[in-house]
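**Q** Sequence and predicted structure below; questions after.
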Amino acid sequence: MATNAKTRKAARYAVPVAVAGVAAATVAMVPAFANSGSPDLPKVTAQQLIEKVAASDVQQLSGSAKISTDLGLPTLASGLLGGGGVAGGSANPEDKIAQLANGTHTVRVAADGPDRQKLTFVDGKDEYSLIHNGADVWGYDSKANEVWHEKDTEGAAQGKDQQGKGHKKTADRMGGASPQQLAQDILKAAGPTTDVSVGDTAQVAGRDAYQLVLKPKHGGSTVGSVKIAVDAKNGVPLRVQLLAAEGGKPIVDAGFTKVDFAKPSADTFAFTPPKGAKVTEGSDHAPGGRGKEFKGLESFPGLDALTGGAGLDGGKGGETKVLGEGWSTIARIDTGAGKSLKDIENDKNAPKEAKQFLDSLGGKVSGKFGEGRVFKTRLVNALITDDGKLYVGAVTKDALVKAADANK
């Protein structure tokens, strides 16, 4: 029973993850663009550079950064993710994170150890701030004058010894969003399917940097490479670029434009809700990673029609299976669809929203598995087959078709 519940949950969020899940990774890359110049630095090996990142113990910094994301999302998906700036609307951080999956955003960042971080997203004169100060996490939307608050007295009392235990709260996710942690996670996940090398030197935010380059060893991935610019002096990752196999500008280009490694003043992390602001208390048991954008997609009439009114619950005993490894990993999910894509396409009485949803999925494909549609972005692609199977991963359309043929 528990296993079925787990697979149904995975199926329920499969398409949202394909469209919007990358947003969390985008925020994790917070620390944009390299200054001109290739400084002359002593030669290092990839292993030495990895060790330099791992040994870096910098926990105090402040500065400004840019996050530029170009996923090539279809119009429908862009609308569901919420275009425009991060300010305005709910102050819940989950709602803001998804909006970083599109466009360019300016961020001010400050950190003083694992218990104090602050991220401020600036769009014009409006700002959204996410502040972690000890046991308190605050989200403040200046445009809407709304405040979101979460208190973690238990986590604060347990201290560092309890990191990694229990459910992840917003404060934990902010700590994991540091550029140091991001780089370490990427390097840990690299594994045998990745070629790691040292690229050209660079200057980022006026600081000399080495560039660590990670590339998939095998074809089929939409990712061409990941470049991590590492501060030559202290080993702090200063910029992360995610480059597409198909070329063009980076899918994600996130890095410091200005950085200072001095200790930020204590009042940087102080926050009191402004007079008249609406304050919402966060729930300790609220499901992480599920914002308004997920609910908007799962209730979309077209998706409802595709799954016979069941959303993506996989309510008919759906099953999730992981195919491949490393950069070429594909998730195969049985959605338990009540109607085939052809049924929707040929049904004159089907809601117009359903057909709009089908059109947004992109071109038709066929193979030994039958027929289906591909939802395409520059990073994550998804194949929905006519019989209700979903194949999703950071892989090419051809790789999805091949997987569907082999696992029909």
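**A** Nice, thanks for sending it over.

**Q** For the rest of this, base every contact and every neighbour count on C-alpha atoms.
**A** Will do.

**Q** so what's the residue nearest to S36 when sequence neighbours are not counted up against?
**A** Nearest in space to S36, with sequence neighbours left out and distances taken as Cα to Cα, 6 or more residues apart in numbering, is Q203 at 6.6 Å. Contact analysis of Q203 by Cα atoms under 8 Å, 6 or more residues apart in numbering lists A34, N35, S36, G37, S38, P39, A209.

**Q** wait, is Q203 part of a strand?
**A** Yes. In this structure, Q203 lies within a strand as judged by DSSP: H, G, I helix; E, B strand; the rest coil.

**Q** Put this next to the first one:
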Amino acid sequence: MAQTRKASRYIVPVAVAGVAAATIGLVPALAASGDPDLPEITAQQLIEKIAASDTQTLSGTFRISTDLGLPLEGLTSGLGGLAGGTGGAGGSASVDPSERLTQLVSGSHTLRVAADGPERQKLTLLDGSDEYSLIHNGDDVWAYDSKSKEVFHEKAPAGADATGAHEGPKGKELPGTPKQLADEVLKAAGDTTSITVDGTAKVAGRDAYQLVIKPKQSGSTVESVKIAVDAANGTPLKFTLSSVEGGKPVVDAGFTKVDFSKPAASDFTFKAPEGAKVTEGGAEKAAGEKGDPFGGQLPEGLEDAFGGFGPGLDSGKGGVNVIGEGWTTIAKIDTGAPVPGTDEAPKEFQGLLDSFGDKVTGPFGSGTLFKTKIVNALLTDDGKVYVGAVTKDALVDAANAGK
């Protein structure tokens, strides 16, 4: 128990990676060449076209390429050393989709996807000759790992898609498609946002308009969001998120092949192979809670963003406060637990701090800054966390103002 409590005091920096993953989301990448000659359209008309899109059937292939600017391999090793859990050195990846699909936050991946309305979706992650498939068919969600021959099964909540079984969103969209990303960005757009149409593109052989979204505010780490929208049916085909740091896009996600006709019913049929190990979702969840060295929950509304880590984060005196608005919004979390000296930290965590934490000081005192290309977080030595898609200076200014 003492070791468990000690480990919990060092989990906030690990949570930063979870924030980055949630902010970016789990998404699809790629585009074809050639700019089609299409009728002119205003940004307002294109947004209305996206809103009116009612695509419920499709199949195809997409690629996701993600570059958070974060040493995720070292992070994974650190987590494995602290938790002794799956995915670390010597461990095996979980077949649970809520854990397995987090690998999409790093590197490039190819996926196949199919959808037939709100009741049937299938996503297959390709890794060489191995495949990991996630299937939602009516009341059931199945996941199958061809490498380990393991099967995960869980009952789907009413109205949930394949992702909804684990994250709770309602709707007909595929997990992490450009449409989901576009909807979230457009929903958040307001006076702080510039939205324009910037030419056309060919994506997966389809004619598309390019919608460009940029922050008007200074201090955001987001340079732009570009959404390629199908000119015929308004379905977003490609999503590109770029950072003010430049270089590769943080997320470059889009279809390489897409067909909007109805997939065969057999595409969503799954039967566990003979001899496969089948794990029921409820049983795995209970086992995970029993063996979790961190336990506990985050403040309400941030559990998903932080990946479910960190006892003590829900026991803060001040809870969560939102500072600012629009693209420069910062979440302030008072953990209620001062950060101990790093000489007390487990060696795995010490390496983690050294790999992507920078010491900063100011009128607020001192703390450690954890950086990605989009989401940054400042952990002060007195136990406060400032996190957002904002620059280092914006976080330090918020901490200084909070004193």
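**A** Arrived safely, thanks for sending. Quantities reported herein were computed from a predicted structural model and do not represent experimental measurements.

**Q** Does A286 of structure 2 belong to a helix, a strand or coil?
**A** Assignment for A286 of structure 2 (three-state DSSP): helix.

**Q** Could you pull up the residues touching A83 of structure 2?
**A** Applying Cα under 8 Å, 6+ apart, the residues near A83 of structure 2 are D292, P293.

**Q** What's it aligned with over in structure 1?
**A** In structure 1, no residue is equivalent to A83 of structure 2 according to TM-score structural alignment.

**Q** Which helix or strand contains K339 of structure 1?
**A** Using DSSP states H and E, no element contains K339 of structure 1; it sits outside every helix and strand.

**Q** I should have written Y128 of structure 1 there, sorry.
**A** Judged by DSSP H and E, Y128 of structure 1 forms part of strand 126-133.

**Q** Can you say which of the contacts of Q203 of structure 1 are buried?
**A** A34, A209 (16 or more other Cα atoms under 10 Å).

**Q** quick one: which of the contacts of Q203 of structure 1 sit in strands?
**A** Mapping the contacts of Q203 of structure 1 onto strands (DSSP state E) picks out A34, N35, A209.

**Q** Pick the one among those closest to G255 of structure 1.
**A** Of all these, A34 has the smallest distance to G255 of structure 1: 8.2 Å, by Cα to Cα.

**Q** what's the distance between the counterpart of D116 of structure 2 in structure 1 and D136 of structure 1?
**A** By TM-score structural alignment, D116 of structure 2 lines up with D112 in structure 1. Per Cα to Cα, to the nearest Å, D112 of structure 1 is found 15 Å from D136 of structure 1.

**Q** Looking at these two, which is more packed in?
**A** Between D112 of structure 1 and D136, counting by other Cα atoms under 10 Å, D112 is the more crowded of the two (22 against 19).

**Q** which residues sit in contact with the more buried one?
**A** Q59, Q60, L61, K263, P264.

**Q** Strands - which of these land there?
**A** Those of the contacts of D112 of structure 1 lying in strands (DSSP E): Q60, L61.

**Q** Now render the contacts of D112 of structure 1 as TSV, adding neighbour count.
**A** Shown next, in TSV, are the contacts of D112 of structure 1 (neighbours: other Cα atoms under 10 Å):
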residue	neighbour count
Q59	18
Q60	17
L61	17
K263	14
P264	18
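
**Q** overlap between the contacts of D112 of structure 1 and structure 2?
**A** Compared against structure 2 with both residues aligned by TM-score structural alignment, their matches' Cα atoms under 8 Å, the contacts of D112 of structure 1 retain Q59, Q60, L61, K263, P264.

**Q** in which helix or strand would I find L125 of structure 2?
**A** Here L125 of structure 2 is covered by strand 120-127, with elements defined by DSSP H and E.

**Q** tell me the angle of that strand relative to strand 130-137?
**A** 170 degrees (axes from the mean of the first three to the mean of the last three Cα atoms, to 10 degrees).

**Q** Which positions in strand 120-127 of structure 2 come out as buried?
**A** Buried-residue list, strand 120-127 of structure 2, by 16+ other Cα under 10 Å: R120, Q121, K122, L123, T124, L125.

**Q** Now do the same contact list for the closest residue to K9 of structure 1 other than its chain neighbours.
**A** Leaving aside its sequence neighbours, K9 of structure 1 sits nearest to D313 (Cα to Cα, 6+ apart; 6.3 Å). Contacts for D313 of structure 1 (Cα under 8 Å, 6+ apart) come out as R8, K9, A11, R12, T335, G336.

**Q** any idea how far the third one lies from A399 of structure 1?
**A** Taking Cα to Cα as the measure, A11 of structure 1 and A399 of structure 1 are separated by 20 Å.

**Q** who's more crowded, those two?
**A** Shown here are A11 of structure 1 and A399; by other Cα under 10 Å, A11 has more neighbours (27 against 21).

**Q** Which parts of the stretch 1-150 of structure 1 are helices?
**A** Remark: helices assigned in the stretch 1-150 of structure 1 by DSSP state H, counting those that start in this stretch are 2-12, 14-20, 22-28, 46-55, 75-81, 93-98.

**Q** Give the aligned equivalent of N407 of structure 1 in structure 2.
**A** Using TM-score structural alignment, N407 of structure 1 sits opposite G402 in structure 2.

**Q** Its match: how many residues sit nearby?
**A** G402 of structure 2, neighbours per other Cα under 10 Å, totals 12.

**Q** hmm, back to that, can I get the helices of the stretch 1-150 of structure 1 in a markdown table including distance to D387 of structure 1?
**A** Output for these, formatted as a markdown table (distance: least, Cα to Cα, whole Å):
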| stretch | distance to D387 of structure 1 |
| --- | --- |
| helix 2-12 | 15 |
| helix 14-20 | 16 |
| helix 22-28 | 27 |
| helix 46-55 | 45 |
| helix 75-81 | 23 |
| helix 93-98 | 30 |
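
**Q** That's all I had, so thanks and see you.
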